[in-house]
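Trainee: Sequence unavailable; structure follows:
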């Protein structure tokens, strides 16, 4: 474009000086904020370090003069480079103010000398820059009166400068004279400075009348004129919104108010002589009681104008103006809040309609773009008015603060932000529409209006207009060749600004006022170009809410209120995106402020996101509790009251039929009426949707909060990017992890117990699983509202709970830890002492009656169904951890058993060699020590192994259901290992027929068996992890035995150790294992003399868990001989069978069984009078039969013993007789208790359970 016109470049100077003046204002505001904050205030300033107090008194005593020659007090400031550096940063801000002041006054003088006529409807861009320059000039100069320590900064820097250079700072004298004035003197000085510019400024202000009045009309006028209603005329909905003053209509009220008020203070006498000229300022005074000075700095305009009329301008009409000010002040205090509240209510409905229409038909954004920006401008005005007035309520004024509390403010903010997002999203639609409009409408119009005036213009001006026409016509070619974003019209708008300055001068051959239609059309054209290449700048100009950075605590307060009111919940998400606009407050001349603004924006976004997620999580878990309660109503135990209710109904029916007496059923019927049972599902029955239930309210809250959280996908705050859904997903994982805690309220030991002893109890696994499934259902419902990865949440939470400890929360125990500690430390201990009995028939632990029995039933926690539920909760990993804990307990008892074997080692060696000598055998067996302790340890080991077997069976059921293909793969591996182990998952014999020789000719079958054992242990470990049977080869127990073996070998220093209680080396450990089976075989007959171990036929178990010894003996034999001598299990098992059967046969001869005579068993047996010397009590025949069944169970569980081997050593007739005898005994017992309130197979249990209900009994 041509720029050769010889002018003082007023347009360029206005643009540059406005920008620089705004930067100086930003630096002054940042300096004031820094000095007012005790954390950032420099310590050497007054009120800081007390070491400088005396020096400050000397410096400020005779401002601006100071006596430095004879005063040594000021030496405290000398030779301190840091003080000079910090003071210079502050001082040169004031130097910049002085420089900008001189440039502004010079430019205003040039404009006045050029006789430029300024009118907002004629040369709007030029007038806007001029009025903005004067208003910011007043704000900049008045702002100096609010900066603390201004005199101190000036004096200190001048003193240090003079000490360093020998002369005062050149600008100090002017600044000391002008910047230290009182407000009255300041206003007088400004009034004197602006006298030459009064005529230009007064004309510019008078042109604002129409637009300023339109910005202050009541909401009722908007309703009458259908303001912002694009559906008022449906036939014109696609028509383009055209106006001659598009840009002027978007001038905000806050900007025009500053122009009016500050302009009046600059040229008061010229504009205040008549009532008509005062009407504009009167309108501003009635509408507001504070005016924005800069950012969050405001002036109470009534007090400032009163000071102006009292001290500065004391004309003949000053008293009348003072009364007008007081009247306007009372109106502003009483009526303005209500009027603005009504305006906000209308704007909410209008923007809601606008948003609904445009989001459904975004193509209308092209012709209706101006309507959108118009509505945004008015809405932003109302929000800024409410913000600055609610935060600056004058004290001692009769103002109702509640009038500023706008509950629906989040909704208005929501529609502003969403309309802005809509404009950004469909910017190509707007750009394409106006690119088509420029050559079709704006270029022909410009050519038409320019034709009559072309002869009056100079060649340079004609060249500028021709260049503008050419650019407008070439836009159509750009549309077909490149994207709309490549179109730039900055040069066109700058040329028009230059032309406004040229044609508005008094010596212009063609005054712009004579071609008003041309000017108005060019204003419309430049606005259309801004809709192409400056949409973001236009959005920021009309609806920027970055001022909330300075009122962030007010923004947080409104956000907190939005979370309280249900109607505003869905709009609370707008607050998460608002801090992103804070960066708009920054200026390139104040770079230090940018980091602080960005940090505040990031922190506020993070806090809002956290609070919204917290509220959503609270609603989520409230909804979850409701779903869990509904699921709990369908629990199996909840059906018991219905059985009672059915009995009561039958009883009542029988009474009505006359089959029962009335007095026998009256009480029951009354109880039923008083405590009715509510059927599950009745909560869904309703007559209408008006009355909301708590479930409806919770679901509504949850859906609204989810809508708020998904308002924006990404939140950009300075250099940070936030994803609210990621924050929600992370928080949900943490809270769900903490929510899944199986603890129940602790129950005291008894109502009269004053001790601190309390019993621990956990939620039943089935109840916990039901809660977890309800959680999954609620998470799936949540996924429909907010797109989060539910599978990842659920998987992550339960993966953490499957571990012994969690990385998510160090202070919260996992489900695995809770249940492992409870089962391994509490539950199984009760089984060890005999309170719980393992029933192989029921596949469950059963509670036995006892005075000190625990306050929970074993059936509720350790039946197969509960253990399946636990397996689903903690998975194979958790079961593996529980397995290891139980194995550790078993291992400690195995070590104790070894000690007992070592203690009786000489006797056991003799017993093993005296197998064929019954007399010697009885004599040696009577001398064995701590036989009862051995049996106790074996019983506890068996209980632990039975518990593990039950757990593994439950795990196998779950894994087979969840991963059948994986289970089949494990079964295939187990089958292959069994083939190598001759049908069992056990090591084969060491010296078999296919032994091979190594290169040296040495038999390597032992090494081969050892390697095969390793493979089989891996296969066993795999099978155990998936709940498959392992033929008794427990990999965990084998590894524990190996570890103890290695630890003991290193401790004993090899085979040379001869300590009687120390662990022997490898060759002796095998010997100890052999002696162990001898010990057990000779200890089994002692069980017949133990009381309290009666056999329950309906449980297939002995009281006191005596039958679990079979699990212990079998598993220990398999593991010991597999580790110590792979392949030797079969021979040692046969040896045990022979020893045990021999002892048990002698037990039969000694006890005179009524079913089988001694002669039938062994004709050469000893007389039954030969007994152990330490057991004089007669052997109970029932206990003897139980021992027979225990022996049969050992044979049945052994993977190498068979029925044929058993029959060869021990007649199976004895076992059949034992079964028959025990069955008859249980039948007689059942007949005796037929009329009691007990089960047929278990004595009655005391009713002291937690739930207060009696124990349910098992019936075969």
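Mentor: Structure's in. What do you need? Everything numeric in this text was worked out from a predicted model, so none of it was measured.
Trainee: hey, let's count contacts and neighbours off CA atoms from now on
Mentor: OK.
Trainee: Tell me which stretches of the stretch 301-450 of the chain form helices.
Mentor: Secondary structure of the stretch 301-450 of the chain (DSSP state H, counting those that start in this stretch): helices at 301-307, 318-334, 336-360, 369-390, 409-425, 427-437, 443-450.
Trainee: Which of these sits closest to residue 970?
Mentor: Each of the helices of the stretch 301-450 of the chain was scored for nearness to residue 970 using CA to CA, and the closest is helix 409-425 (56.1 Å).
Trainee: follow-up on the earlier one: could the helices of the stretch 301-450 of the chain be laid out in CSV, adding distance to residue 846 and mean neighbour count?
Mentor: Listed next are the helices of the stretch 301-450 of the chain as CSV, based on distance: least, CA to CA, whole Å; neighbours: other CA atoms under 10 Å:
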stretch, distance to residue 846, mean neighbour count
helix 301-307, 86, 19
helix 318-334, 80, 17
helix 336-360, 66, 18
helix 369-390, 71, 21
helix 409-425, 61, 21
helix 427-437, 74, 21
helix 443-450, 96, 17
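Trainee: Nearest to residue 1149 among the ones you listed would be which one?
Mentor: Smallest distance to residue 1149 across the helices of the stretch 301-450 of the chain (CA to CA): 94.7 Å, for helix 409-425.
Trainee: now for that closest one, which elements pack on it?
Mentor: helix 336-360, helix 369-390, helix 535-543, helix 552-562, helix 574-577 (3 or more CA pairs under 8 Å, 6 or more residues apart in numbering; DSSP states H and E).
Trainee: what about versus this one:
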């Protein structure tokens, strides 16, 4: 052993207690990664063995959960590969542990092997997911028509009168419904991430199936980078090209990736700018009408969540690209002087949902009890096959819905449909495997109705979490300099002064980024909120807002206090 190695060991021996104290959390986080990896691999193998069927339009929760899982798994190992000196720190911890306990830490051999295996994470992940290619490809292909229908230009939205409740006056009171309710407000950004990362894992599908190739190319043209985790991004064109370069028979896919990157660079900025322009007008019209006629929040609630989701996607795209795309021939693509207006309109929709929560609850209590329950009972009765266990579960759905009444809202009773939604998730799993008596894909009407019912129940007990899903703006939490820069750009445009209050309002979203399993982040998040909301620049904002009010140009709609008419949700 060289003198340098002996010196390092002596240093570790001397400071072993401090090393163990400071690196224990770091080390055991990697142990958690091993455990997570083993559990995921076991689950994925079980799903393959059961010959599970996945379709976002049928078993929505199951398919979404699966795609979220494989993307989270992939993102995790890409993040691990970005940690500097991970091997050195893990080795140092194990050395200190061995000096203190006389033997290596039990998980160290597995950890060491994992560090070696994932030195080149993308290549290793594609090898690891080889047995799961068919199920991944099937799940992704179920997004084909949904993604193409959602990924449209602003002119197409305008022609379709998207989000307009007054385009057909006689239909104003008709409920906005769809056979795929939850898909209508599913984030386009999330679908884009599923498709890009999913087809990296099952890349042979791109050579074998033209539908897979078309869907992949459509997603690859949307952005120049996608979110990996918070402010960490991945430049997916580069990653795809590096992977395909290492394999034979993928020269056409490399050319496709380069073509998509050029398309995203040359046209993507203009497409997203036009979408933001459309959404500013459409969301403003929607919020104005709903503020005047809050009774429309019941039948048109789907439009609200679509508006929030579409807007959040565009906000997220702009934030991500403005921060990460520094070398560009069209820098104007990543600047929006009217950005504050879109943020404000999103906050206005959120405010309306909170203010008229009881209006929404009254509508959906009646809808669930008098329509959904009756239709579900008829649908169950018409099933050609319905085993006893599934029949008991679905009968309990009918009973739960039929027992609802308007007095529960008036008495401020707390609704809780988590059990119903979990049972439906289980039922999706039971009925989406081979050799099951009740096959869900052969009973699409039942699937569509239950997915609609799940959405309706969330209007009663889960409105806040649905707002987090569709309108959460926590990305700003991790881009503080960009947040300030966008605010200052707004101050330079007098038409945006009435909307600048949206920036401090957005700070209230930041608490959503804290996970229950990471409570230690709570303090850091609180500091970020305070830094963003009580920054010296906010003094300038306060002055501008005050001046705007004095001059009569202000257009603020104050948040309701308990004494405001309608603050209790009554119309």
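Mentor: Sure, I can see it. Because the structure is a prediction, the values reported are computed rather than measured.
Trainee: can you list the helices of the stretch 301-450 of the first structure in TSV and add distance to residue 269 of the first structure?
Mentor: Formatted as TSV, these follow (distance: least, CA to CA, whole Å):
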stretch	distance to residue 269 of the first structure
helix 301-307	13
helix 318-334	10
helix 336-360	28
helix 369-390	29
helix 409-425	41
helix 427-437	46
helix 443-450	40
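Trainee: To residue 837 of the first structure, which of the helices and strands packed on helix 409-425 of the first structure lies closest?
Mentor: helix 552-562 (57.9 Å).
Trainee: Trace the closest one over to the second structure and give me the residue numbers.
Mentor: Aligned by TM-score structural alignment, helix 552-562 of the first structure falls on residues 480-490 of the second structure.
Trainee: roughly how far out does the matching stretch sit from the chain middle?
Mentor: Its chain's C-alpha centre and that of stretch 480-490 of the second structure lie 24 Å apart, by CA atoms, centre = their mean, to the nearest Å.
Trainee: so what corresponds to residue 255 of the second structure in the first structure?
Mentor: By TM-score structural alignment, residue 255 of the second structure lines up with residue 323.
Trainee: what about the strands in the second structure?
Mentor: Applying DSSP state E to the second structure gives strands spanning 226-229, 232-234.
Trainee: And the shortest one, what's buried?
Mentor: The neighbour-count check on strand 232-234 of the second structure (16 or more other CA atoms under 10 Å) flags 233-234 as buried.
Trainee: okay, it sits on what stretch of the first structure?
Mentor: Here strand 232-234 of the second structure aligns to the first structure at residues 297-299, judged by TM-score structural alignment.
Trainee: Same check on stretch 417-426 of the second structure?
Mentor: Mapped onto the first structure using TM-score structural alignment, stretch 417-426 of the second structure spans residues 489-498.
Trainee: related to what we said a few turns ago, turn the strands of the second structure into CSV, columns for distance to residue 307 of the second structure.
Mentor: Formatted as CSV, the strands of the second structure follow (distance: least, CA to CA, whole Å):
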stretch, distance to residue 307 of the second structure
strand 226-229, 21
strand 232-234, 25
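Trainee: re earlier: list just the one of the helices of the stretch 301-450 of the first structure that sits closest to residue 910 of the first structure.
Mentor: Closest to residue 910 of the first structure of the helices of the stretch 301-450 of the first structure, according to CA to CA: helix 409-425, at 93.3 Å.
Trainee: residues in contact with that closest one?
Mentor: 344, 347-348, 351-352, 355, 359, 365, 372, 376, 379-380, 535-536, 539, 543, 558-559, 562, 568, 571-574 (CA atoms under 8 Å, 6 or more residues apart in numbering).
Trainee: Swap in 6 Å and give it another go.
Mentor: 348, 571, 574 (CA atoms under 6 Å, 6 or more residues apart in numbering).
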